[in-house]
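K.L.:
missing the sequence, but the structure's below:
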C-alpha cells in the first residue's frame, strides 16, 4: 500500500506555495474567483470527513464547482496539495504559553497539542513526515516545541531527538486510537460488546493452560479496560514513560553540568 508522505512533489513549487511567494508574472484572463487557501480548506474538509483517499483533484474540483483542470492553476498536484494541507493544520494548532513552567508540564502541553491536532485531523497522523513540509506552519510548530526543551542541558542534536521521540509516540498513539474507533464503527459495537458476542468462539480454541501468562494478563487487562486495548490508558501510561525516559537523560546532563569535568 503506498505511503502518503510530505515533500513528495516538486520542492521548488511546494515552497513557493507554502510561503505564498507571488508568481513572477500576473495571470492573464478573467478574474480568478478561487485562491490557494480556499482549495486547501476544501481539501482539509474532505479529508477530515472521508479520509485522505477522498482528496483527489476531481473531488476537490467538484466541491468547488469547477472543472479539475482549473485546480492546476493553483496547485500542481496532490503531493503539493498534501504539503499545503498539513502545513495549514500546523498553522491552526493551538499552542499554550508554558514559559516558566516545569519541563514536564511544557512537554505534556506539546504532546496534548499534537494529540488534539490528530483528533481534529486523523489523516495527519497517517502521513510520513521524515521529509517535512518546510512551510511557516511547520517552522512555527518546530520553534514552539523546541522551546519546551531549551535550557535543560541537552545539546541541539539531543533536543531534536527528544522532540522526535515524544512526537513519534503521540503519532503512534493517534493511529492506534483511530484504528480502534474505526473497528467500533465498522462492527457497530463497542469493544466490550464485541468481546461478549465472540468470547464463546475463543473458548472453543483457546487453552489457557497452554498460554498461562497470556490468559492471566489478557483477562486482567480486559477486565480493567473493557477491551483488549484502551487508547486512553495507552496514552496516559505511554506519555508518562516517555517523560520518564527523557528525565533520565535530562537529569544525567544536569548532573554532568553541575559537577563538571574531574
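P.N.:
Arrived safely. Computed from a prediction, not measured in an experiment: that's the story for all the values here.
K.L.:
When you work out contacts or count neighbours from here on, use the C-alpha atoms and nothing else.
P.N.:
Noted.
K.L.:
got the contact list for the host helix or strand of residue 15?
P.N.:
Taking DSSP states H and E as the definition, one finds residue 15 inside helix 11-18. With contacts defined as CA atoms under 8 Å, 6 or more residues apart in numbering, helix 11-18 is touched by 7, 22, 75, 76, 80, 83, 84, 87, 134, 135, 136.
K.L.:
Give me the distance between residue 57 and residue 43.
P.N.:
9 Å (CA to CA, to the nearest Å).
K.L.:
Residue 179 too?
P.N.:
22 Å.
K.L.:
When the two are compared, which one has more neighbours?
P.N.:
residue 43 (26 against 13; other CA atoms under 10 Å).
K.L.:
next up, a second structure to put side by side with the first:
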C-alpha cells in the first residue's frame, strides 16, 4: 500500500459513486484492508480529499495558455483550471473549503506567479492576488454545479421586464445588460477586472 494507491482508489470511487462515498472505510474496503492502516499514509478524510483535489489538478497544464500575451496565457490557464472543476462539480464545492496540498497545486500557483511577474505585477500583489484569481473560477464552478431550471434566465428576464421603474429605476434601465453575455464572456471580463485591480494594487500594496 502507498499514498498513491490510496488516492487512486479514492479517485475511482469519486468517479463511480460520488464524493460523499469517498470515506476512509470505503477506500479501505476497495483496497481490501482495514481503515486504520490508511492513517499511516493519510491523516484523515479531509487530507484524503485534499489529495484527490491535487490529483485532479494534474489535468491542468501549466502551459495551457500556449502563445499570446501574459494576460492571455494567464486567463487560458485559469479557464483550464475552471474546466476541471466543471467536470467534477462535487470537487468544485469542496475546493472552497479544502486547501489543496501537492505538486500539481504547487505547479499551478508557480505558473500563475510567473505570469503575473511577467506582466509586471509587484511581488506582494501577485502573492495575494493568486487567491483571488483561483477563487473566481472556483465560485463560478460551484454556482454551475447545482442544476437549475432551463428557463431560469427567462424567468429573470420576465421579472426585470415587469419591474416597477419607480422603485427599481437602475434595474429597469440596465435590464438588458444584467442578463447579457454568455458564461465565457463574463468569465473573461471577470478575469480582466481582477487582473486590472491586481496591477493597480501593486503600486500601493502594504508591506506589512
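P.N.:
Looks like it arrived, so ask away. Owing to the predicted nature of the structure, the values given are computational and were not obtained by experimental measurement.
K.L.:
coming back round to it: could I get the contacts of helix 11-18 of structure 1 as TSV with distance to residue 238 of structure 1 and neighbour count?
P.N.:
Shown next, in TSV, are these (distance: CA to CA, whole Å; neighbours: other CA atoms under 10 Å):
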residue	distance to residue 238 of structure 1	neighbour count
7	30	21
22	45	9
75	39	20
76	40	17
80	34	22
83	29	26
84	31	30
87	27	24
134	29	18
135	30	23
136	30	17
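K.L.:
Any chance of the residues you listed in CSV with secondary structure and distance to residue 159 of structure 1 as columns?
P.N.:
Rendered in CSV, the data for those read as follows (DSSP: H, G, I helix; E, B strand; the rest coil; distance: CA to CA, whole Å):
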residue, secondary structure, distance to residue 159 of structure 1
7, coil, 23
22, coil, 35
75, coil, 35
76, coil, 35
80, helix, 29
83, helix, 25
84, helix, 26
87, helix, 22
134, coil, 19
135, coil, 21
136, helix, 21
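K.L.:
Specify which member of the residues you listed is nearest to residue 240 of structure 1.
P.N.:
Using CA to CA, residue 87 comes nearest to residue 240 of structure 1 of the contacts of helix 11-18 of structure 1, at 28.4 Å.
K.L.:
Trace the closest one over to structure 2, please.
P.N.:
By TM-score structural alignment, residue 87 of structure 1 lines up with residue 54 in structure 2.
K.L.:
now swap in residue 75 of structure 1 and tell me
P.N.:
Residue 75 of structure 1 maps onto residue 42 in structure 2, by TM-score structural alignment.
K.L.:
distance of the residue nearest the centre of structure 1 from residue 163 of structure 1?
P.N.:
In structure 1, the residue lying closest to the centroid (CA atoms, centre = their mean) is residue 125, at 3.4 Å. To residue 163 of structure 1, residue 125 of structure 1 is 16 Å away according to CA to CA.
K.L.:
Residue 64 of structure 1 now?
P.N.:
Distance of residue 64 of structure 1 to residue 163 of structure 1, given as CA to CA: 38 Å.
K.L.:
Spell out the residue ranges of the helices in the stretch 151-262 of structure 1.
P.N.:
Taking DSSP state H, counting those that start in this stretch to define them, one finds helices in the stretch 151-262 of structure 1 at 156-187, 191-205, 212-225, 231-259.
K.L.:
what angle do the second one and helix 156-187 make?
P.N.:
This points to helix 191-205 of structure 1. On the basis of axes from the mean of the first three to the mean of the last three CA atoms, to 10 degrees, helix 191-205 of structure 1 is oriented at 80 degrees to helix 156-187.
K.L.:
got it, and the shortest one?
P.N.:
On the basis of the same axes, to 10 degrees, helix 212-225 of structure 1 is oriented at 80 degrees to helix 156-187.
K.L.:
Helix 231-259 and helix 212-225 of structure 1, what's the angle between them?
P.N.:
Going by the same axes, to 10 degrees, helix 212-225 of structure 1 makes 100 degrees with helix 231-259.
K.L.:
swap in the longest one?
P.N.:
In terms of direction (the same axes, to 10 degrees), helix 156-187 of structure 1 departs from helix 231-259 by 170 degrees.
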